[in-house]
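**Student:** Okay, predicted coordinates and the sequence, questions at the end:
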Amino acid sequence: MISGCALTPQSAPEPTLSPAAFEARIGQLEERIAHSCDRSDIQAASNRQQAEVLAELRDAGITLRHLRGDIERLEQRRGDEPMVVPAECNNELSETLSAKEMVGRSEWIGLPDVGTYLRARVDSGANTSSLSATDITRFERDGEDWVRFKLGLNEDDIVVDSVRDEWIERPVERRVRIMQAAGSTSRPVVSLLMTLGPIRETVEFTLNDRTHLNYPVLLGRRFLMDIALIDVAENYLHPRPEFPGGRPASEAPEDEINDRDEEEG
């Protein structure tokens, strides 16, 4: 009975983990994975920074090589003599400025069609020029709108006396609406030939009563544009024009002494 029997060996039982040990093992694995990911992120950020620095260095090197080449070419052209670079922009600017007339903040203007000179304030802040007028009356002539008016002058205004009460008639070029604190008003615009030193232009004037202001004429930027520059530190850069019945231009400085030159509101 003993000789024919062989015993089959039994395998050892597999080890088992308790729930607490299992949780502890899982926690250790999570810590290792998180630590490995952190190291990977740090390494990736470091690689990106290194790549950016290398790119900046390459760009700086290219720029330096270009600058070095420019310097070498300039030295070859210059030799031992200093290079003079022409100021082309300044020359162009000088030519532009020289084509324009310089005017002061106040000037004498002439109205050949009216036959008088008047003091004018130059104001680039105003769009359209303005002429002091009173008794403005609208009427129609040949189907067109016209106005009849007198120069709005004070006793102190220097003018050819014969035109003080003279009626002036002109066609209405257009009308402009002026916005003010008390509301809006519509003013007629007329064209008059005007002189200022060597300037002789047909200028559009709005008509309104300026007798409460110091100057019967205001010159705006529509007149100044492309033909004049303003030197705000100067007054009366151009001589006063002469008209029959008026005072000679040589007496203009005496009339300018009492120029109050106050700011207008």
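**Tutor:** Arrived safely.
**Student:** For the rest of this, base every contact and every neighbour count on C-alpha atoms.
**Tutor:** Fine.
**Student:** Which parts of the stretch 101-250 of the chain are helices?
**Tutor:** 221-224 (DSSP state H, counting those that start in this stretch).
**Student:** hang on, isn't residue 175 packed against residue 185?
**Tutor:** No - contact criterion Cα atoms under 8 Å: residue 175 and residue 185 do not qualify, at 10.0 Å.
**Student:** My read is that residue 172 contacts residue 204, right?
**Tutor:** No - assessed by Cα under 8 Å, residue 172 is found out of contact with residue 204, at 10.0 Å.
**Student:** any residues in contact with both of those two?
**Tutor:** 189, 190 (Cα atoms under 8 Å, 6 or more residues apart in numbering).
**Student:** and the residue nearest to residue 232 when sequence neighbours are not counted, what does it touch?
**Tutor:** Nearest non-adjacent residue to residue 232, counting by Cα to Cα, 6 or more residues apart in numbering: residue 105, 5.0 Å away. Applying Cα under 8 Å, 6+ apart to residue 105 gives the contacts 121, 122, 123, 230, 231, 232, 233, 234, 235, 236.
**Student:** putting a second one here so we can go through both:
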Amino acid sequence: MSMRHCLPSVGTPIVATLLLSGCTMLPDREAMPPVVTSAEFQARIDRLEGAVTSRCMTDHQASLDQQLHQQQVLTADLREVGSQLRQLRGELAGRDSEDDTPEATRQCRDSQARLDNKEILGRSEWIGLPGVGTYLKARIVSGATTSSLSATELIRFERDGENWVRFKLGLNENDSVVDSVRDEWIEASVERRVRIIQASGEDSRPVISLLMTLGPLRETVQFTLNDRTHLDHPVLLGRRFLMDIAVIDVAEQYLHERPEFSGGRPAEEAGADEAADRAEKAEE
């Protein structure tokens, strides 16, 4: 038997084995995606379009809401500005009205405001000294710093380690006073001393405090003691007394009633004592 006739019988099983084993040696192939039908594809497109449309609608509504809020804020701001403009117009109109007010009227109004809670005094007034028990005429002088009381026969002495002074009222025959105190001694503690420089030289004067009344005013006033018998008024009231409580109307005199004291004349009889000062005013 020839070799050619023997091969098929031997090779057939080998070839079969190789073919079977070769199948297992080939690499694995990737799984193929499932086949999508046209209906499923269209459904997916519709879902995407719906999602995009919904998102666009949401963003558009949010934008509209934001614009509406901004519009409301701007409207509120415009209303507030309009209100402020109306208020400013009203104030300007009021100022224009004030500008039309005559200057004299405005000055009178301002003067009245400054006079509130202040007493108006004439250039001459009656005062009372309750501690002494008498009334006296007083000249009101804003140019003088301190007040002054006419005194004579001053005697300085010490009491309980403090400086005191004893004196009499310095009066002349024409001065109105309660007669019983005209020659009485008056004692008071010395608050301080002031130095007065005059053409004749320097003078040191004691300062005392006395309770004084003038119309509705009732104040403790510091007086320097010096002889004023050569003057028309035994009392001078300066600006330390006037400050914050009174103003002077120099065109007037005796705006306030004379106080009454035991032994003195009634207040209604003060006119005769004021006559000389009123005659002086008439001559002026």
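**Tutor:** Received it, and whenever you're ready, just let me know what you need. Since we're looking at a predicted model, the values are computed, not measured.
**Student:** follow-up on the earlier one: now check the residue nearest to residue 232 of the first structure against the second structure: what is it aligned to?
**Tutor:** When the second structure is aligned by TM-score structural alignment, residue 105 of the first structure is paired with residue 123.
**Student:** Next, find the distance separating that match from residue 39 of the second structure.
**Tutor:** Residue 123 of the second structure is 119 Å from residue 39 of the second structure, where distance means Cα to Cα, to the nearest Å.
**Student:** Ok, residue 177 of the second structure next?
**Tutor:** Distance, residue 177 of the second structure to residue 39 of the second structure, by Cα to Cα: 132 Å.
**Student:** Looking at those two, which has the bigger crowd around it?
**Tutor:** residue 177 (21 against 9; other Cα atoms under 10 Å).
**Student:** What's the more buried one aligned with over in the first structure?
**Tutor:** Counting by TM-score structural alignment, residue 177 of the second structure corresponds to residue 159 in the first structure.
**Student:** ok, now residue 205 of the second structure?
**Tutor:** Aligned by TM-score structural alignment, residue 205 of the second structure pairs with residue 187 of the first structure.
**Student:** so who does its match touch?
**Tutor:** By Cα under 8 Å, 6+ apart, residue 187 of the first structure lies in contact with 175, 176, 177, 178, 206, 207, 208.
**Student:** now swap in residue 204 of the second structure and tell me
**Tutor:** Residue 204 of the second structure touches 193, 194, 195, 196, counting by Cα under 8 Å, 6+ apart.
**Student:** pretty sure the second one is touching residue 208, no?
**Tutor:** If I follow you right, that is residue 194 of the second structure. No - assessed by Cα under 8 Å, residue 194 of the second structure is found out of contact with residue 208, at 11.0 Å.
**Student:** what is in contact with these two at once?
**Tutor:** residue 224.
**Student:** which one of those two has more residues nearby?
**Tutor:** It is residue 208, of residue 194 of the second structure and residue 208, that has more neighbours when counted by other Cα under 10 Å, with 21 against 13.
**Student:** State the distance from the more buried one to residue 273 of the second structure.
**Tutor:** For residue 208 of the second structure relative to residue 273 of the second structure (Cα to Cα), the value is 28 Å.
**Student:** Could you do residue 143 of the second structure as well?
**Tutor:** As for residue 143 of the second structure, its distance to residue 273 of the second structure is 26 Å (criterion: Cα to Cα).
**Student:** State which helix of the second structure is the longest.
**Tutor:** Taking DSSP state H as the criterion, the second structure has its longest helix at helix 38-99.
**Student:** List the contacts of residue 263 of the second structure.
**Tutor:** 178, 179, 180.
**Student:** Most neighbours among these, which one?
**Tutor:** Counting by other Cα under 10 Å, top hit in the contacts of residue 263 of the second structure: residue 178 with 18 neighbours.
**Student:** In the second structure, what range does stretch 33-46 of the first structure match?
**Tutor:** Against the second structure, there is no aligned range for stretch 33-46 of the first structure (TM-score structural alignment).
**Student:** Drop the exposed ones from the contacts of residue 187 of the first structure and show what's left.
**Tutor:** Among these, those classed as buried by neighbour count (16 or more other Cα atoms under 10 Å) are 206, 207, 208.
**Student:** any idea which of the contacts of residue 105 of the first structure is closest to residue 96 of the first structure?
**Tutor:** residue 230 (14.4 Å; Cα to Cα).
**Student:** who's in contact with that closest one?
**Tutor:** By Cα under 8 Å, 6+ apart, residue 230 of the first structure lies in contact with 102, 103, 104, 105, 122.
**Student:** any idea how far the aligned partner of it in the second structure lies from residue 109 of the second structure?
**Tutor:** In the second structure, the residue paired with residue 230 of the first structure is residue 248, using TM-score structural alignment. Distance from residue 248 of the second structure to residue 109 of the second structure, counting by Cα to Cα: 18 Å.
**Student:** which residue ranges form the strands in the second structure?
**Tutor:** Shown for the second structure, the strands assigned by DSSP state E span residues 119-122, 124-129, 134-140, 147-159, 162-169, 186-189, 192-198, 201-214, 217-226, 235-237, 246-249.
**Student:** okay, the angle between the second one and strand 201-214?
**Tutor:** If I follow you right, that is strand 124-129 of the second structure. Taking axes from the mean of the first three to the mean of the last three Cα atoms, to 10 degrees, one finds strand 124-129 of the second structure and strand 201-214 inclined to each other by 80 degrees.
**Student:** counterpart of residue 199 of the first structure in the second structure?
**Tutor:** In the second structure, residue 199 of the first structure lands on residue 217 (TM-score structural alignment).
**Student:** again, but for residue 210 of the first structure
**Tutor:** In the second structure, residue 210 of the first structure lines up with residue 228, judged by TM-score structural alignment.
**Student:** same thing with residue 149 of the first structure?
**Tutor:** Under TM-score structural alignment, residue 149 of the first structure pairs with residue 167 in the second structure.
**Student:** In contact with that match: list those residues for me.
**Tutor:** Per Cα under 8 Å, 6+ apart, neighbours of residue 167 of the second structure: 151, 152, 153, 154, 155, 185, 186, 187.
**Student:** Just put the contacts of residue 204 of the second structure in CSV and tack on distance to residue 268 of the second structure.
**Tutor:** Shown next, in CSV, are the contacts of residue 204 of the second structure (distance: Cα to Cα, whole Å):
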residue, distance to residue 268 of the second structure
193, 38
194, 38
195, 40
196, 39
